[in-house]
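Colleague: predicted model and sequence below, questions to follow.
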Amino acid sequence: MRGGVAQGFSIEEISIAFGSVYESASEVLAGLNEIKISQFCKTHGINGHYICASDEFASDLCLRAISGLSSASVAGAECLVVATHTPDFLAPATSNLVHRALGLDERVVCFDLQLFCSGFVKALFMANLLLDKFKSVLLCCVSTKSKSLDPDNLAQKASISDSASALIIRRKECEIKPSFSELSLSELACVETAPFGGYNKMVANDYVSLDNSSFFNEVFDKFPPFFKDFTGSLGAYFSDDTPCFFHLPSEFFASRLKGTLGLSDNQCVSLSLKKYANTDINNIPLNLALYVKNHASIKPKSTALLASYGTGISLNSLFCEIEFSKIKASILAEK
């Protein structure tokens, strides 16, 4: 299996923020009868979601998430990376808008990454690579996907939350070097997600249009062997005690994935859906934050496996050391 190995890093802080508008699933699905609403909530494992107000955008959520980090860590970051597929504008870059609002030093390097559901794992690994040149990176992942959904597709609308994560990543010597691998199934690039946005108006849709059946079938066909190969390459480093953080868009998906991979409920960390719905690119960082906050007796040092899949279709996995007990985690929500 081809992949990448890089120097060690530490996640020092994680902060999660959400759109300012909370809606219960019953409110969003008000046109359906109670039985269908109950079935939807059970299948997706959610009670409600957070979406942005009409005047709230990606840079706003980034700034809200960053407000949960220590001011000294933010001011000391030498590089600012924003990963999103829902920027405020095509130009200027969202990272420059955030940099301006924060009043960061002019020498801070800023850039955006166009990434989707599978973006956090890739962005984290790329931030790790940047630590070869910088002492610390401020990484933000943000999705305001609700703004790009068909308002008539109530099921899709009800299942998604707008969110942002902000992390402080620092260079660190680790006994076990981070290992990353990705599988790009680009033959489905315009099938699983129909073209949307950009300059090619001849084929682009007005709203995000997903072929969920195509995505589901391809992921469950290709991800299990990819996961087996990746974990096999780790040898004894990966065990039944290794916590796994997956991009889990629904309870049905989570249950099917755990069964297919043969993972226990304890090993597969899924803490966010009921309260926060599908947070898209932020499912994994949100579960990392919840794991830190909900586990009082976390081992001082541990390894973890992070894995995701999304538009592209891209599958990826990252195995790394994480000192959970030293992470400062904040979750900023209205409800």
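Modeller: Ah, there it is.

Colleague: contacts, neighbours, all on C-alpha from now
Modeller: Fine.

Colleague: assign residue 12 to helix, strand or coil.
Modeller: Classification of residue 12 using DSSP: H, G, I helix; E, B strand; the rest coil returns strand.

Colleague: ditto for residue 74
Modeller: helix.

Colleague: which stretches of this protein form helices?
Modeller: Counting by DSSP state H, the chain has helices at residues 25-28, 34-44, 58-66, 71-76, 94-102, 119-130, 154-159, 212-234, 251-261, 273-276, 283-294.

Colleague: what sits up against the fifth one?
Modeller: Helix 94-102 has contacts (Cα atoms under 8 Å, 6 or more residues apart in numbering) with 58-59, 62-63, 80-82, 87-88, 110-112.

Colleague: put the buried members of those into a PyMOL selection.
Modeller: The buried residues among the contacts of helix 94-102 can be selected in PyMOL (16 or more other Cα atoms under 10 Å) with this line:
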select buried, resi 58+59+62+63+80+81+82+87+88+110+112
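
Colleague: check the helices of the chain for me and report the most buried one.
Modeller: Burial of the helices of the chain is given as mean neighbour count (mean count of other Cα atoms under 10 Å); helix 58-66 ranks first at a mean of 26.

Colleague: show me how far that one is from its chain's centre.
Modeller: Computed by Cα atoms, centre = their mean, to the nearest Å, the separation of helix 58-66 from the middle of its chain amounts to 15 Å.

Colleague: try stretch 181-196
Modeller: Relative to the chain's own centre, stretch 181-196 is displaced by 18 Å; criterion: Cα atoms, centre = their mean.

Colleague: span of that stretch from start to end?
Modeller: Stretch 181-196 has an end-to-end distance of 27 Å (Cα to Cα, to the nearest Å).

Colleague: what residues of that stretch count as buried?
Modeller: In stretch 181-196, counting by 16+ other Cα under 10 Å, buried: 181-183, 188, 191-196.

Colleague: would you point out the most distant pair within these?
Modeller: Comparing every pair within the buried residues of stretch 181-196 by Cα to Cα identifies 181 and 196 as the most remote, at 27.2 Å.

Colleague: could you pull out the strands in the stretch 101-250 of the chain for me?
Modeller: Remark: strands assigned in the stretch 101-250 of the chain by DSSP state E, counting those that start in this stretch are 109-114, 136-143, 163-171, 179-184, 244-246.

Colleague: of all those strands, which one comes closest to residue 278?
Modeller: Comparing those by Cα to Cα, strand 163-171 comes nearest, at 9.6 Å.

Colleague: in terms of secondary structure, what does the closest one contact?
Modeller: strand 9-18, helix 58-66, helix 119-130, strand 136-143 (3 or more Cα pairs under 8 Å, 6 or more residues apart in numbering; DSSP states H and E).

Colleague: relative to residue 311, which of the helices of the chain is closest?
Modeller: helix 212-234 (8.4 Å).

Colleague: run the chain-centre distance for the closest one.
Modeller: 18 Å.

Colleague: residues in contact with the closest residue to residue 171 other than its chain neighbours?
Modeller: Spatially, and ignoring its direct neighbours in sequence, residue 171 is nearest to residue 9 (4.6 Å; Cα to Cα, 6 or more residues apart in numbering). By Cα under 8 Å, 6+ apart, residue 9 lies in contact with 128, 131, 169-174.

Colleague: try it against this one:
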Amino acid sequence: MAARIAAVSYHLPAATLSNADLAAEFPEWSVEKIGAKTGIVNRHVAADDEFASDLAVAAAQRLFDEHGIDPNSIDYVLLCTQSPDYYMPTTAVLVQERLGLRTSVGATDITLGCSGYVYALGLAKGLIESGQVRNVLVLTTDTYTRFVNPRDKSVRTLFGDGASASLVTDDGGADALGSFVYGSDGSGGGQLVVPNGGLKGSEAYPAASPEARGFESNGYDLYMDGPGIFNFTLEIVPKSVDAVLAKAGLQQDEVDLWVFHQANAFMLEHLRKKLGVPSEHFVVAMGESGNTVSSTIPIALVEAERAGQLTRGMKVMILGFGVGLSWAGAVLEW
């Protein structure tokens, strides 16, 4: 048995927040400055009555329609989100029912952010190659914009809402999804955190409180220590790349395409230069979606294929990093 990504699709909400919209609210930041700093032109924003399950269902339906996939072939739903509809029940179960999938399928959530897609692929691979199931529907979905304080331009310029759907299947061929490397460091939990809205409260992360930042709370108040996350990323990503290459038995120039978590263009350009990857082999695809957290890598894969940058048979390095702190990398054959 060997797991492979057979198909990927994604869905974005209809409403958008443009750089012009943001510049009108924050006159000290021009349209040009926002674009240069983030690499983002538009972010999609979920409506008030639109939640993680809605985005996931739309992405899954698009996957089924675009790739001719029979929903009855799905054996397991693995859904990654940090903005679930409810504390309980799990969002994956709600999605299973709404998609009309068999009640004999497994369905579970995993709670991860920027590294979540890679973690989910690793779990899907384990389910398939241990003989438990044949086809896993991997969903990533988040509505991070709900967490963002409207006065916090440092994160409001970055995050957008969205969802992706991937079919991971056993195709009986050679291993096309592997060499997984994982990492986590909870000591950095306060670097990217939603301090309010959970059961524990914000006492553990006083720097993240809206009062400390001069905001009136919106009930969630997502906080990001930008310099801390940037420094963490520049340290951990090259080490992770080396670890994945070593595990895969590859040299760097044997990787055809590099698809990292689409945090922001400034960070990605630093990483590309630090690693010495030619720009034509490095994907930047967040301009019309923003940082959609666990959905950025699958969105980038779809966009790279549409642009002709990604073609069948390519070896692709994927790497997610961020909130947690958490990171994960792997090599896939497209």
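Modeller: Structure's in. What do you need? Since the model is a prediction, treat every value here as computed from it, not as a measurement.

Colleague: save the helices of structure 1 as CSV, and put in distance to residue 4 of structure 1 too.
Modeller: Below are these laid out as CSV (distance: least, Cα to Cα, whole Å):
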stretch, distance to residue 4 of structure 1
helix 25-28, 41
helix 34-44, 34
helix 58-66, 28
helix 71-76, 28
helix 94-102, 26
helix 119-130, 9
helix 154-159, 34
helix 212-234, 11
helix 251-261, 23
helix 273-276, 31
helix 283-294, 20
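
Colleague: want to throw the strands of the stretch 101-250 of structure 1 into JSON lines with distance to residue 307 of structure 1?
Modeller: Shown next, in JSON lines, are those (distance: least, Cα to Cα, whole Å):
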{"stretch": "strand 109-114", "distance to residue 307 of structure 1": "18"}
{"stretch": "strand 136-143", "distance to residue 307 of structure 1": "16"}
{"stretch": "strand 163-171", "distance to residue 307 of structure 1": "17"}
{"stretch": "strand 179-184", "distance to residue 307 of structure 1": "10"}
{"stretch": "strand 244-246", "distance to residue 307 of structure 1": "5"}
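
Colleague: and residue 92 of structure 1, which of those strands is closest to it?
Modeller: Here strand 109-114 is closest among the strands of the stretch 101-250 of structure 1 (Cα to Cα), at 10.1 Å.

Colleague: where in structure 2 does the closest one align, residue-wise?
Modeller: Counting by TM-score structural alignment, strand 109-114 of structure 1 pairs with residues 106-111 of structure 2.

Colleague: how far off centre is the matching stretch?
Modeller: In terms of Cα atoms, centre = their mean, the centre of stretch 106-111 of structure 2 is set 16 Å apart from its chain centre.

Colleague: make CSV out of the contacts of helix 94-102 of structure 1 and add distance to residue 288 of structure 1.
Modeller: Formatted as CSV, the contacts of helix 94-102 of structure 1 follow (distance: Cα to Cα, whole Å):
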residue, distance to residue 288 of structure 1
58, 21
59, 22
62, 18
63, 20
80, 21
81, 19
82, 19
87, 24
88, 26
110, 25
111, 24
112, 23
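
Colleague: nearest to residue 278 of structure 1, of the contacts of helix 94-102 of structure 1?
Modeller: residue 58 (16.7 Å).

Colleague: so the closest one sits right up against residue 142, yeah?
Modeller: Yes: with contact defined as Cα atoms under 8 Å, residue 58 of structure 1 reaches residue 142; the gap is 6.1 Å.

Colleague: got any residues that touch both of those two?
Modeller: Residues touching both residue 58 of structure 1 and residue 142 by Cα under 8 Å, 6+ apart: 86, 164.

Colleague: quick revisit: looking at the helices and strands packed on strand 163-171 of structure 1, which is nearest to residue 48 of structure 1?
Modeller: strand 9-18 (12.5 Å).

Colleague: what residues in structure 2 pair up with that closest one?
Modeller: Counting by TM-score structural alignment, strand 9-18 of structure 1 corresponds to 3-12 in structure 2.

Colleague: in CSV: the buried residues of stretch 181-196 of structure 1, plus distance to residue 268 of structure 1.
Modeller: Formatted as CSV, the buried residues of stretch 181-196 of structure 1 follow (distance: Cα to Cα, whole Å):
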residue, distance to residue 268 of structure 1
181, 19
182, 20
183, 21
188, 28
191, 29
192, 26
193, 27
194, 31
195, 33
196, 33
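
Colleague: of the residues you listed, just say which sits nearest to residue 328 of structure 1.
Modeller: Nearest member of those to residue 328 of structure 1, counting by Cα to Cα, is residue 181, at 27.5 Å.

Colleague: isn't that closest one right up against residue 4?
Modeller: Yes: in this structure, residue 181 of structure 1 is within contact of residue 4 by Cα under 8 Å, at 6.2 Å.

Colleague: what's the counterpart of residue 96 of structure 1 in structure 2?
Modeller: By TM-score structural alignment, residue 96 of structure 1 lines up with residue 93 in structure 2.

Colleague: for residue 292 of structure 1, give its distance to residue 195 of structure 1.
Modeller: If you go by Cα to Cα, the gap between residue 292 of structure 1 and residue 195 of structure 1 works out to 38 Å.

Colleague: and residue 227 of structure 1, what pairs with it in structure 2?
Modeller: By TM-score structural alignment, residue 227 of structure 1 lines up with residue 241.

Colleague: would you mind measuring from the residue nearest to the spatial centre of structure 2 to residue 164 of structure 2?
Modeller: By Cα atoms, centre = their mean, structure 2 has its centre lying nearest to residue 294, at 1.6 Å. In this view, residue 294 of structure 2 and residue 164 of structure 2 are 9 Å apart by Cα to Cα.

Colleague: residues shared between the contacts of these two?
Modeller: Common contacts of residue 294 of structure 2 and residue 164 (Cα under 8 Å, 6+ apart): 140-141.

Colleague: ok, which of the strands of the stretch 101-250 of structure 1 comes nearest residue 72 of structure 1?
Modeller: Between residue 72 of structure 1 and those, the shortest separation by Cα to Cα is 10.8 Å, and it involves strand 163-171.

Colleague: what separation do you get for the equivalent of residue 262 of structure 2 over in structure 1 and residue 287 of structure 1?
Modeller: When structure 1 is aligned by TM-score structural alignment, residue 262 of structure 2 is paired with residue 248. Distance, residue 248 of structure 1 to residue 287 of structure 1, by Cα to Cα: 10 Å.

Colleague: next, show the common contact partners of those two.
Modeller: What both residue 248 of structure 1 and residue 287 touch, as defined by Cα under 8 Å, 6+ apart, is the set residue 270.

Colleague: residue 284 of structure 2 contacts residue 266, doesn't it?
Modeller: No: using Cα under 8 Å, residue 284 of structure 2 is not in contact with residue 266; the gap is 10.5 Å.
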